[in-house]
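*Asks:* Quick one: sequence and predicted model below, then my questions.
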Amino acid sequence: MKIASALLCRASEKIYEKLVVRGVPASHDVCAIFDEASPERTVPCALFPLGEPRADERTLVAVSPIVDVPKASYAIAEYDEHGRLVQSVRRTIDYEAAKWTSRLNYKLRPEKCAEIRLFDEGRLSTLSEIVIRQIIPDQDMMIVRGSLRLPSAGEHDVRLACLDEHLMPAGAAFLNMGEHDDSSRASRHAGLLVHDFSVRLPISSGRLFFFGWDERHPGSYVCHELWPERKEELLNEMRHRYMSAGLDPYYAEWLRLKRPNLLEQELQRRCELPGAPSFSLVVPLFQTPANLFTEMVDSVRAQTYARWELVLVNASPENADLCSLVERACSDDERIRCVTLEKNLGISGNTNAGIERATGDFVAFLDHDDFIEPDTLFEYAQAVSEHPDTDLLYCDEDILDLDGVLKAPFFKPDLDVDLLRTKNYITHLLTIRRSLLAELEPSTPEFDGAQDHHMTLQAVERARRVTHVPRVLYHWRVCEGSSCGNPESKLYAVKAGILAVSEHLTRCGISARVEEGDYPFTYRVLYDVPQPEPLVSVVIPSCDHADVLRACIDSLVDKTTYQNYEIVVVENNSREQATFDYYESLPEATGGRARVVRWDGEGGFNYSKLINFGVRHARGEYLLLLNNDTVLITPEWMERFVGICAREEVGAAGALLYYPDDVIQHAGVVVTGAANHLFADMPRGNDGYFNLVTCQRQLSAVTAACMMVRRDAFERVGGFEEALAVSYNDVDFCLKLRDAGYVVVYTPEVRMYHHESLSRGHDEKLEEQARHIGEMALLRERWPMHYAKGDPYFSPNVRQEWPLSSWYHF
């Protein structure tokens, strides 16, 4: 193969070169390739035929981008009629020389230059394409996700490469995120193979060139040029999705619009609520700055609800300025009373002194440097009027920073005991019925720093009803020495918090170990496994893809530290001989733990039927439902799951799942709209809104890709709904558990990789999409009251549709 240049010109940041190729039989293909042996300085190239080929020669137009290097090259290959490589030739581009050659050609042969100039406009050099779908920021790196689309004919050997703006190899190895056919993009008879990929690259990368090709199909070579502008656009799109309410710079404006106006405040003052309760606000004072004291007192006096008293506990009797302010406040309003201590008794002792003087139906705890909204007590009183059995109230809160800006709102869930054990999320404005408060054990000095947590846990254990008012009514001030602004200032509180949670578990009769969590003032609760170890049945539906199932089971056998378990593989109409060969090897490979049961049902894939069938053949007291495209990360996974599910109130537990590129696939499910995975597509290490990714907590649902459930709970609710064949069956199952009085727990202590839909594929065809829509409608039809009331573990202040983000409801 001999290649000669007939003409060269530059236009639109590209080089166009007319090539004459001789010595290639007419039956052979000539195409551009990516030379893996020497990728450096390889410039992308697209080849287009110009005119009809002759017997002894053909004319091509090569189009390549102008890059910021002195010289670059590309490779052209010849393939025979059987697709075998005959030879390849590298051609070098000298960009400085090309500039002058182009200028000369435009002067001497302008018509010929016009013939090939912009020759690639509207033309396809290949049936393949690369699409960059998503770029996920991860500190100083970025995770680039995309797809290589190829004609889906025969066997494939997909290859990918990436070069930076200097045409040097960039990033780590490409990860295969799955392959599937996409006939809907072409026709029902001539579809595309979609190879999804992910690659990690420096976020500082400039211009990038992505190359993709199929070794088995000559001519499939394709390149995608990612410009910095497009990169930033995709990065910002993901940053926007990550911008939780805690980070949104427009939060203060939203809060201003949510506040009641003057007319509404006046109506609140005139409103007569049935069974109107009275409130005592207890505020321990210790060396309180004058301006903060005044703002706190003013916020209480501005309340639109009048039935309150403010109990000031002054533990700084030597502070004349503070004593004078307290005395003036008491004289100005008879509802303000003072308790002066002879000395500082610590936060617990000071608080107890205030509780003793409280006379209201409810006692609220307000910090001396914080303040509340004017309608706080009205909202609380209204909640009590609507639910007279309320014994504890709390609200949403935010932070006032050192610059006087309100930010970082914490939109809290309704009562969640598991989250409360992990962190004191209730915090402010904690308000407890005084009759219940009298029954609680007073906080002693060993609980200082966690006295509110200790009190809240006790109250929740006994309260008839805990009411969450989903309004931002409390403002927590950041100041020097506060635990909010400087967690290290109260390290002693961590030990007190561990003690508070440990004693709570003891009172509840729960055997567990409490450790310090990943973040300040968070805790890790590790529930003990019943003894002797109960049998766990791991139920894995599977169809072909023996390599996928092998990776899953090998990870279980190699890493699992729990001893008493079995593996039940539910065979679902496999066809490949490799699958059945693997089944034969399973008993020996797993030490007799694994066995295969064959489901011969008709009607296509039905996950619910497969699970129900597998459970009928399982022997375990605990059922661990698992997708075959998962790989274990945490060896103690069964211990963590069994410890949680052994609690009588727990119906199911779910895990933290990652995609193979260390991006979150599942950290629980919020059941809004239909259902959405929380924190999906966030990189590992980004722990989300108020670090909730790392918090063990209750949720409305978890995915059955990795879910443990006790057999008695599974059978009580009738297993999985078989009318939901593919989608939402796990959500429906979890809602059935909750309807029966169980709770569903998400735990980050169990982590796995999940190649989502790697074995089953994606819903691309019209009939599959129609089935998905029908199952969504059936889910909502089955649970109308849940969707009408809203998910109790997700704030009504935040948008309910995907993507879940910082866009608030107005």
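*Replies:* That came in fine, so what should we check first?

*Asks:* rest of the way, CA atoms for contacts and neighbours
*Replies:* Noted.

*Asks:* Just to check, Thr351 is in contact with Leu312?
*Replies:* No - contact status for Thr351 versus Leu312: not in contact, 9.7 Å apart, counting by Cα atoms under 8 Å.

*Asks:* Next up, a structure to set beside the first:
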Amino acid sequence: MTLTTHPSTSNTLSSEQPQVTIVVVPRERFSCARRSLESVFAHTQLPYKLIYVDGNSPAPVRRYLEQQAEAKGFQLLRTEYYLYPNQARNLGLSQVDTKYVVFLDNDVIVSPNWLTTLVQSAEETDAAVVGPLMCQYEPIHEIVHFAGGESHIWVDKTGRRRLREKMYDQGKPVAEVRDRLERTQTELAEFHCVLVRRSIFDQVGQLDEGMLNTKEHLDFCMSIRQAGGTVYFEPACIVTYVPGPPLKWSDLHFYMLRWSDAWTFASLMHLQKKWNLAEDSYFQTKYKKLQKGWRRKGTIIVPLVRFLTFGIGSGKLESLLIKPEQLLNQTLTTRHAKQQRQQQSATSPAPNLVSSPANH
């Protein structure tokens, strides 16, 4: 694995030893990276360390991150190829030496005192995992994406092991639900933003890289709870992830790979086999949606057709483009797998790291 680290200068904002390291990783695009990182700088009062995992960002973003690493004194890890989400998180995790680690996607906008609140919640509950009130879309902090949830295995009357997944209050206005939300133990937290007690990884091991691009949060939280750890929802902390179609041409390749059919299918199959789950309606529905390329259709094909038809749209043209897009997606996935095999065979098993973490 080829991995380069950007040398950085120490920029200690507090003499207090940080308890937490923020590990920022790519989610599905790079065009929100600057806004996300600057929200962290603006709204994080608690002392922290920062490790930024840059998985092959385009040149303007790469230069921005290098400039910020030098100016702010954080550790920048870069690969010259795109990363699976858990692969990126594990790269950052390997450098963490603090009591807590926060995994943060590069399209998340945080609010004032977000980190202080998460750490306080973990300290007061002894939780292994703490998730915030997660919002979605813009305007930020207004629409709930996730307010705790369920993720567990149950056995039906025929003896089949089945997965239960539920996200609470998704799509509801924050103003409508905020007063009734309270800190509570839950079964699920999402990787958009999550605080984890570092010592729990001594029990469960690193994040499962067989979960290539989806449902890795279910797998992780079930593993934590199986090991005796607790998961808490903390509504006093509010953050927002800003999804959307790839806003720049340079985002398109990564977005298509990140949500590729092959990666999604492999992730679902891995989850099913790992937890010995029946291929019930839960998986059947997801496999059917996958065959239709629903996510990329909505974020790539539909906007493209609207552009080509001057905003009118055309269902027939959308249908015609699905198959060519899926063939292109297969090509990108196959090429990425080949590149990774070549890089892994050409390099030593352990990355050559020159670490330069700094306190913030």
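*Replies:* Thanks, I have the structure now. Here the structure is a predicted model, which is why all the values come from computation and not from measurement.

*Asks:* Drop the TM-score for these two in here.
*Replies:* The pair, once superposed, lands on a TM-score of 0.61 when counted by TM-score structural alignment, normalised by the length of structure 2; 248 aligned residues with a Cα RMSD of 3.3 Å.

*Asks:* hang on, the earlier thing: give me the common contacts of Thr351 and Leu312 of structure 1.
*Replies:* 282-284 (Cα atoms under 8 Å, 6 or more residues apart in numbering).

*Asks:* Look at Thr351 and Leu312 of structure 1 and report which has more neighbours.
*Replies:* Leu312 (27 against 22; other Cα atoms under 10 Å).

*Asks:* Which secondary structure element is home to the more buried one?
*Replies:* Leu312 of structure 1 is part of strand 308-314 when elements are defined by DSSP states H and E.

*Asks:* Trace that strand over to structure 2 and give me the residue numbers.
*Replies:* Per TM-score structural alignment, strand 308-314 of structure 1 has no counterpart in structure 2.

*Asks:* picking up where we left off before, ok, of the shared contacts of Thr351 and Leu312 of structure 1, which one's closest to Gln134 of structure 1?
*Replies:* Comparing the shared contacts of Thr351 and Leu312 of structure 1 against Gln134 of structure 1 with Cα to Cα places Val283 closest, at 50.1 Å.

*Asks:* wouldn't Val108 of structure 2 be in contact with Val194 here?
*Replies:* No - assessed by Cα under 8 Å, Val108 of structure 2 is found out of contact with Val194, at 11.3 Å.

*Asks:* the more surrounded of the two?
*Replies:* Using other Cα under 10 Å as the criterion, Val108 of structure 2 and Val194 rank with Val108 on top: 27 against 21.

*Asks:* ok, for the residue mapped onto the more buried one from structure 1, nearest residue in space, not its chain neighbours?
*Replies:* Per TM-score structural alignment, the equivalent position to Val108 of structure 2 in structure 1 is Thr630. Spatially, and ignoring its direct neighbours in sequence, Thr630 of structure 1 is nearest to His754 (4.4 Å; Cα to Cα, 6 or more residues apart in numbering).

*Asks:* likewise Glu138 of structure 2?
*Replies:* Beyond its immediate neighbours in the sequence, the residue positioned closest to Glu138 of structure 2 (Cα to Cα, 6+ apart) is Val242, lying 6.8 Å away.

*Asks:* Same check on Gly668 of structure 1?
*Replies:* Gly668 of structure 1 sits nearest to Val702 (Cα to Cα, 6+ apart), 4.9 Å away.

*Asks:* what separates the aligned partner of the one you found in structure 2 from Leu218 of structure 2, distance-wise?
*Replies:* Residue pairing (TM-score structural alignment): Val702 of structure 1 is matched to Ala189 of structure 2. Noted for Ala189 of structure 2: a distance of 8 Å to Leu218 of structure 2, by Cα to Cα, to the nearest Å.

*Asks:* Likewise for Gly210 of structure 2?
*Replies:* Separation of Gly210 of structure 2 from Leu218 of structure 2 (Cα to Cα) stands at 13 Å.

*Asks:* Those two: which has the busier surroundings?
*Replies:* Leu218 (22 against 18).

*Asks:* Which of the helices or strands spans the more buried one?
*Replies:* helix 216-226.

*Asks:* For that helix, grab the matching residue range in structure 1.
*Replies:* Going by TM-score structural alignment: helix 216-226 of structure 2 matches residues 729-739.

*Asks:* Let me see the ranges of the helices in structure 2.
*Replies:* When assigned using DSSP state H, the helices of structure 2 occupy the ranges 33-43, 59-72, 85-93, 114-125, 174-177, 201-204, 216-226, 249-258, 261-274, 281-291, 294-296, 302-308, 315-346.

*Asks:* Then the stretch 201-350 of structure 1?
*Replies:* With DSSP state H, counting those that start in this stretch as the criterion, the stretch 201-350 of structure 1 has helices at 228-242, 251-258, 262-270, 290-301, 320-332, 346-357.
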